[in-house]
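Peer 1: this one's structure only:
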């Protein structure tokens, strides 16, 4: 007998920190299918968005477009470091953890060592809480305690 997917498979999903990237010169987000322990180039834009998704690919990129010039334009290049634009979007009220207030989106330019990876850039800008597995659980205290929680699909975002 072939197992059949449950009719209510899309009734649940997960809320978690989705990781996005935009290569130097790019103006659209791409969901990063690897963790933030990857090398990034000077001029890149890193994005984090607290998302709700019923599959493995984050569904909602940061609300701020990846625009290196507008975020890092005033930060001069030098030969010893690299500049990475960083956008952190704290998501929507529809799937915010109960009792928690959504924080304001962060857009900042991070000057870092040439060898820095995505996780280093993130840690230079905000406080990071991660699980032992490496999953990013919270940024600047949001969410306060949970980590990649499965929840019922919020009625306001059901299709």
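Peer 2: Right, received. Where do you want to start? Please read all numbers here as calculations on a predicted model, not as lab measurements. Numbering: from 1, shown residues only.
Peer 1: For the rest of this, base every contact and every neighbour count on C-alpha atoms.
Peer 2: Will do.
Peer 1: okay, now residue 102: neighbour count?
Peer 2: 16 (other Cα atoms under 10 Å).
Peer 1: In a helix, residue 100, correct?
Peer 2: No - the assignment for residue 100, made by DSSP: H, G, I helix; E, B strand; the rest coil, is coil rather than a helix.
Peer 1: Could you report the neighbour count for the nearest residue to it once chain neighbours are set aside?
Peer 2: Excluding the flanking residues, the one nearest residue 100 by Cα to Cα, 6 or more residues apart in numbering is residue 143, at 7.2 Å. Neighbours of residue 143 under the rule other Cα under 10 Å: 24.
Peer 1: Relative to residue 10, how far out is residue 143?
Peer 2: According to Cα to Cα, to the nearest Å, residue 143 and residue 10 sit 23 Å apart.
Peer 1: ok, longest strand in this protein?
Peer 2: strand 12-22 (DSSP state E).
Peer 1: For that one, buried residues please.
Peer 2: Neighbour-count burial for strand 12-22 flags 13-22 (criterion: 16 or more other Cα atoms under 10 Å).
Peer 1: Which strand or helix spans the nearest residue to residue 68 once chain neighbours are set aside?
Peer 2: Nearest residue to residue 68 in three dimensions, chain neighbours excluded: residue 85, at 5.7 Å (Cα to Cα, 6+ apart). Assessed by DSSP states H and E, residue 85 sits inside strand 81-89.
Peer 1: Which strands and helices lie in contact with that strand?
Peer 2: strand 45-53, helix 68-72, strand 106-113, helix 118-125 (3 or more Cα pairs under 8 Å, 6 or more residues apart in numbering; DSSP states H and E).
Peer 1: got the ones you listed as TSV, with mean neighbour count and distance to residue 26 columns?
Peer 2: Supplementary listing: the helices and strands packed on strand 81-89 in TSV, determined by neighbours: other Cα atoms under 10 Å; distance: least, Cα to Cα, whole Å:
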stretch	mean neighbour count	distance to residue 26
strand 45-53	27	9
helix 68-72	19	9
strand 106-113	18	16
helix 118-125	17	17
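Peer 1: Got another one to weigh against that:
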């Protein structure tokens, strides 16, 4: 009985050590944590308050006097999306665009973001404002196209570039280390065809999940060892 206790006392700590090493190696090998997506977000302003648009620009019918904004930045979702900068009012932006029958005027704020959000070391253009005069039945996408060409879209309608910026890429995922991954589904409000949301896919358990499992095994083995020792005393 004494020899059996010695064996258990010797093997179980080794097992715990092995499991601990496995958990540590899995955690160390896990990929950099994603911080969000690099994309153009679409906003609507009431007074001085910007609101993340709940529908895509092709589904939005702005009224004469509307103020809409676009911001290029890295964000995880609508909850932490970065708002356009600048407080110019409709009266200021469209001061030189008088009303005309059969048309409407939409003020746009185009914020190309910061160098930290720029892809591949690109230099973002300076933010600017424009007043779009469009037909009365025009959408927000029509207003954008009237003043911010060239525009670039992906196959599912996500706005990839405004006035040609950025030159490449479209909604790519960005990690904390700066690496990029696959683009999100075009169901964000910046999509010409859809509403807000986010995309993704499941490709099996991640290394982080496996590392968590190893830690669970580690804790479980330690608890079992303690219980067995109490019973043998």
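Peer 2: Sure thing, it's come through. Computed from a prediction, not measured in an experiment: that's the story for all the values here.
Peer 1: quick one on the thing from earlier: looking at the buried residues of strand 12-22 of structure 1, spot the one nearest residue 74 of structure 1.
Peer 2: Minimum distance to residue 74 of structure 1 across the buried residues of strand 12-22 of structure 1 is 19.1 Å, recorded for residue 22 (Cα to Cα).
Peer 1: Tell me which residue of structure 2 matches up with the closest one.
Peer 2: Taking TM-score structural alignment, residue 22 of structure 1 has residue 45 as its aligned residue in structure 2.
Peer 1: With residue 132 of structure 1 instead?
Peer 2: Aligned counterpart of residue 132 of structure 1 in structure 2: residue 155 (TM-score structural alignment).
Peer 1: so its match is in which element?
Peer 2: Per DSSP H and E, there is no helix or strand for residue 155 of structure 2.
Peer 1: and it, what does it touch?
Peer 2: Not one residue lies near residue 155 of structure 2 by Cα atoms under 8 Å, 6 or more residues apart in numbering.
Peer 1: residues contacting the match of residue 22 of structure 1?
Peer 2: 51, 66-69.
Peer 1: okay if I get these as JSON lines plus distance to residue 16 of structure 2?
Peer 2: Compiled in JSON lines, those are given as follows (distance: Cα to Cα, whole Å):
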{"residue": "51", "distance to residue 16 of structure 2": "52"}
{"residue": "66", "distance to residue 16 of structure 2": "64"}
{"residue": "67", "distance to residue 16 of structure 2": "62"}
{"residue": "68", "distance to residue 16 of structure 2": "59"}
{"residue": "69", "distance to residue 16 of structure 2": "56"}
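Peer 1: ok, the residues you listed vs residue 118 of structure 2, which is closest?
Peer 2: residue 69 (18.2 Å).
Peer 1: counterpart of the closest one in structure 1?
Peer 2: Looks like residue 69 of structure 2 aligns to residue 47 there (TM-score structural alignment).
Peer 1: Give me the longest helix you can find in structure 2.
Peer 2: Within structure 2, and with DSSP state H defining each element, the longest helix by residue count is helix 2-29.
Peer 1: Which secondary structure elements does that one sit against?
Peer 2: helix 207-232.
Peer 1: and the counterpart of the residue nearest to residue 100 of structure 1 in structure 2, what does it touch?
Peer 2: Under the alignment by TM-score structural alignment, residue 143 of structure 1 pairs with residue 166 in structure 2. Residues near residue 166 of structure 2 by Cα under 8 Å, 6+ apart: 118-119, 122, 124, 160.
Peer 1: for the residue nearest the centre of structure 1, what are its contacts?
Peer 2: Nearest to the mean C-alpha position of structure 1, by Cα atoms, centre = their mean, lies residue 48 at 1.8 Å. By Cα under 8 Å, 6+ apart, the contact list for residue 48 of structure 1 reads 17-20, 61-62, 87-89.
Peer 1: State the distance from it to residue 7 of structure 1.
Peer 2: Taking Cα to Cα, one finds residue 48 of structure 1 at 31 Å from residue 7 of structure 1.
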